[in-house]
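Trainee: The sequence and its predicted three-dimensional model are supplied below.
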Amino acid sequence: MSWWWTAVIICGAVLLTAFLVYIYRFEPFNFGLTDIRINIGTGQAGEKGQKLLTILHLSDFHLRKTSKGKRLFDFIQTLKSQRYDLILITGDMVENINNVDYLVEMLSPLRARYGKFAVLGVHDHYNKALYEFARNMFKRKKSYGAANDAEELSRKLKTIGIDVLNNEGRILKMPGGDIGNIEIIGLDEPVIEKLDLDKAFSVVDPLKDGEIVDGSNYREISSELFDMGGACIHRLNRKGYLRLALLHTPDSHVLATLHKKDVDIVFAGHTHGGQVRLPFIGAIISGCRIKTRFASGLFYLKKMVLYISRGLGEGKYSQFRCYCPPEASIIT
């Protein structure tokens, strides 16, 4: 072998090693705080939009007692110095129920003026085995072998003031201002058929016939739903009311139902932003029934705002990120 080919092989090996170190040991630990502004207005011409409440959105911890888990724990502690109006957590907090106490310890210092709310993701319900994870890459499953005690998770989070909404709604009375009531609807995981929209809206706004969108043709639904007008301002669907929805997996047909139900803002997770993104292209997968273009970020739809977080963790069998750093988000 000539010296030239030897040099090429050595350089290639060095670059590959550096790349693997970056995606496994640097970027997953590179936590960031993303500032998001959602403009709320009355829809009048030329209006700039009012400032929303201060909301901390967290998602997809996949918390484990590892070096990554310790760094994540420390990062969350840096967020406790600020007082938020709401804290919203959109699922996949743990993978193993044995880590719930660690999760409670991590989240307990966080404070919110009007409340802390969470929904569950697939991993909160099930601790996937490796073969289940591999099979799940090609086909969705409705259940997995090792079930977590989701009720225990919800109970323990309740002890630190986090209200886990399992297909439930809450109405918060606000002390004056332009928003009199905040309605929060928390949806359980659609992927494993835990979603119950009738139950979720029963307190806030009971469903009527024809309001649930069928997910059999999600591509057509997605094209219609994400036909955005381009205006970066959202007019409240009902004056004086702000309706929020939390869910883990942002499947298009679920979002379309929320759109029909006059939800103003949807907060979601699950996608990890695609976890692997390419420059000028973006996410190569979304991990759910939504186009890759919408794998993370803020989107103004026709009469609804959607925010999908890149999340803070990764699954135990896919502990890497590329061009897609983990994030917590402050929404104002």
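Mentor: That came in fine, so what should we check first? Numbers count the residues shown, from 1 in each chain.
Trainee: rest of the way, CA atoms for contacts and neighbours
Mentor: Fine.
Trainee: got a list of what the residue most central in space within the chain touches?
Mentor: Against the mean C-alpha coordinate of the chain, by C-alpha atoms, centre = their mean, the closest residue is residue 269 at 1.8 Å. Taking C-alpha atoms under 8 Å, 6 or more residues apart in numbering, we find residue 269 in contact with 59-60, 90-91, 247-250, 308-311.
Trainee: out of those, which are buried?
Mentor: Neighbour counting by 16 or more other C-alpha atoms under 10 Å classes 59-60, 90-91, 247-250, 308-311 among the contacts of residue 269 as buried.
Trainee: Turn those into JSON lines, columns for distance to residue 163 and secondary structure.
Mentor: Compiled in JSON lines, those are given as follows (distance: C-alpha to C-alpha, whole Å; DSSP: H, G, I helix; E, B strand; the rest coil):
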{"residue": "59", "distance to residue 163": "15", "secondary structure": "coil"}
{"residue": "60", "distance to residue 163": "17", "secondary structure": "coil"}
{"residue": "90", "distance to residue 163": "12", "secondary structure": "strand"}
{"residue": "91", "distance to residue 163": "13", "secondary structure": "coil"}
{"residue": "247", "distance to residue 163": "14", "secondary structure": "coil"}
{"residue": "248", "distance to residue 163": "15", "secondary structure": "coil"}
{"residue": "249", "distance to residue 163": "19", "secondary structure": "coil"}
{"residue": "250", "distance to residue 163": "21", "secondary structure": "coil"}
{"residue": "308", "distance to residue 163": "21", "secondary structure": "strand"}
{"residue": "309", "distance to residue 163": "20", "secondary structure": "coil"}
{"residue": "310", "distance to residue 163": "22", "secondary structure": "coil"}
{"residue": "311", "distance to residue 163": "20", "secondary structure": "coil"}
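Trainee: Next one for the comparison:
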Amino acid sequence: MSSRRQASPRLAALGWAAGLATATGVGCVAYGSLIERNWFTIREETLAILPAGSQPFTVLHLSDIHLAPGQLKKTRWLQGLAELKPDLVVNTGDNLSHPDAVAPLLDALAPLMDFPGVFVPGSNDYFAPRMKNPFAYFAGPSKQPSGPRHRPLILDTGALHAGFGLGGWVNLSNRAQSIVLNGIRFDFSGVDDPHLNRERYAGWPQGSASQASAPHVKVALAHAPYQRVLDHFTTDGADLILAGHTHGGQVCLPGYGALVSNCDLPTWRAKGLHDWDANGSSTPVNVSGGIGTARTAPFRFACRPEAVVLTLTAK
């Protein structure tokens, strides 16, 4: 009888602890899905990479929008970004999260197409996201599938890219192109999504014999910042690399940061502006924390959705 009376408080304490843990977990999921995933922010960075004497130049970096029909808060916020009046818009892919999202996405980005833009695709510009075990992300990049499996739902990539093209944005998927903006020559080189092993390096644009000595800036674009891609562009003399894909970890621990990067990038680099070193060269890399979430995992925690404004200044 005595042992039963002693066991009862212990069982009650364990039950109370289990209930508290469950309530905390439910609260975190509710916060992440109802509040933080729509708590959009703008991260601002400054980088001195322009030729001497250049005026400041603003780049609006968008990534991982993952739009689905009916996401009105996200749509209005994207449309409002036109008030920033960027000199250039860079879109590093994963724009869609639903087969019917192409027209809503183009509508959301229409005000930003009043400005020059360049883009590369991500996997969710080709295939709709699918349900998968979230713990697979902790297995490391070598254990994760690098592409879609089990009859993926194919998205209308052609319509998406045509819409961007009609808006004046330049497709840099495995392509290189020079564009003069505000009197500055930008040499762009981009790749198709490394997460799908689609990258093919196009080098830098080829022009006159004196182009290397003329003032210019080399900017590289990729959706997924795999180390092999960062190594290539850094060794090849890029002045700036822009990427996304990681969602900044999407679910982070306060005071610690991302738990996963969904590629072989170290987790502490899953979001932000960092220098990447390779073969004696160093290049600043901006990894966007992304604007959306996959439709199959619609929450964020300690990792607000973001667009990035990079102010480029003279060296």
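Mentor: Great, that's in hand. Computed from a predicted model, the values in this text were never measured in an experiment.
Trainee: Please state their TM-score.
Mentor: After superposition, the two chains reach a TM-score (TM-score structural alignment, normalised by the length of the second structure) of 0.82; 288 aligned residues with a C-alpha RMSD of 2.7 Å.
Trainee: re the thing from before, which residue lines up with the residue nearest to the centre of the first structure in the second structure?
Mentor: Following TM-score structural alignment, the counterpart assigned to residue 269 of the first structure within the second structure is residue 244.
Trainee: hmm, back to that, just send the buried ones among the contacts of residue 269 of the first structure back as a markdown table, with distance to residue 107 of the first structure too.
Mentor: Conversion of those to a markdown table gives the following (distance: C-alpha to C-alpha, whole Å):
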| residue | distance to residue 107 of the first structure |
| --- | --- |
| 59 | 12 |
| 60 | 13 |
| 90 | 14 |
| 91 | 14 |
| 247 | 19 |
| 248 | 18 |
| 249 | 22 |
| 250 | 24 |
| 308 | 21 |
| 309 | 18 |
| 310 | 19 |
| 311 | 15 |
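Trainee: Tell me which residue of the first structure matches up with residue 159 of the second structure.
Mentor: Aligned counterpart of residue 159 of the second structure in the first structure: residue 152 (TM-score structural alignment).
Trainee: Ok, residue 255 of the second structure next?
Mentor: Taking TM-score structural alignment, residue 255 of the second structure has residue 280 as its aligned residue in the first structure.
Trainee: Just confirm its match is within a strand.
Mentor: No - secondary structure of residue 280 of the first structure (DSSP: H, G, I helix; E, B strand; the rest coil): coil, not part of a strand.
Trainee: Closest one to residue 80 of the first structure out of the buried ones among the contacts of residue 269 of the first structure, please.
Mentor: Proximity of these to residue 80 of the first structure (C-alpha to C-alpha) peaks at residue 59, which lies at 16.2 Å.
Trainee: Give the aligned equivalent of the closest one in the second structure.
Mentor: When the structures are aligned by TM-score structural alignment, the residue of the second structure matched to residue 59 of the first structure is residue 63.
Trainee: OK, contacts around its match?
Mentor: Counting by C-alpha under 8 Å, 6+ apart, residue 63 of the second structure makes contact with 91-95, 243-245, 288-291, 307.
Trainee: what's the distance between residue 120 of the second structure and residue 59 of the second structure?
Mentor: In this view, residue 120 of the second structure and residue 59 of the second structure are 15 Å apart by C-alpha to C-alpha, to the nearest Å.
Trainee: So the two - more neighbours on which side?
Mentor: Using other C-alpha atoms under 10 Å as the criterion, residue 120 of the second structure and residue 59 rank with residue 120 on top: 27 against 20.
Trainee: can I assume that one is in contact with residue 224?
Mentor: No - when contacts are counted by C-alpha atoms under 8 Å, residue 120 of the second structure is not listed as touching residue 224 (10.2 Å).
Trainee: Show me the common contact partners of those two, please.
Mentor: The contact lists of residue 120 of the second structure and residue 224 share residue 193, where a contact means C-alpha under 8 Å, 6+ apart.
Trainee: All the strands of the stretch 1-150 of the first structure, residue numbers only.
Mentor: Remark: strands of the stretch 1-150 of the first structure, listed N- to C-terminal, are 32-36, 39-41, 50-51, 55-58, 84-90, 112-119; assignment by DSSP state E, counting those that start in this stretch.
Trainee: okay, these in CSV with distance to residue 259 of the first structure next?
Mentor: Listed next are the strands of the stretch 1-150 of the first structure as CSV, based on distance: least, C-alpha to C-alpha, whole Å:
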stretch, distance to residue 259 of the first structure
strand 32-36, 21
strand 39-41, 17
strand 50-51, 22
strand 55-58, 20
strand 84-90, 18
strand 112-119, 19
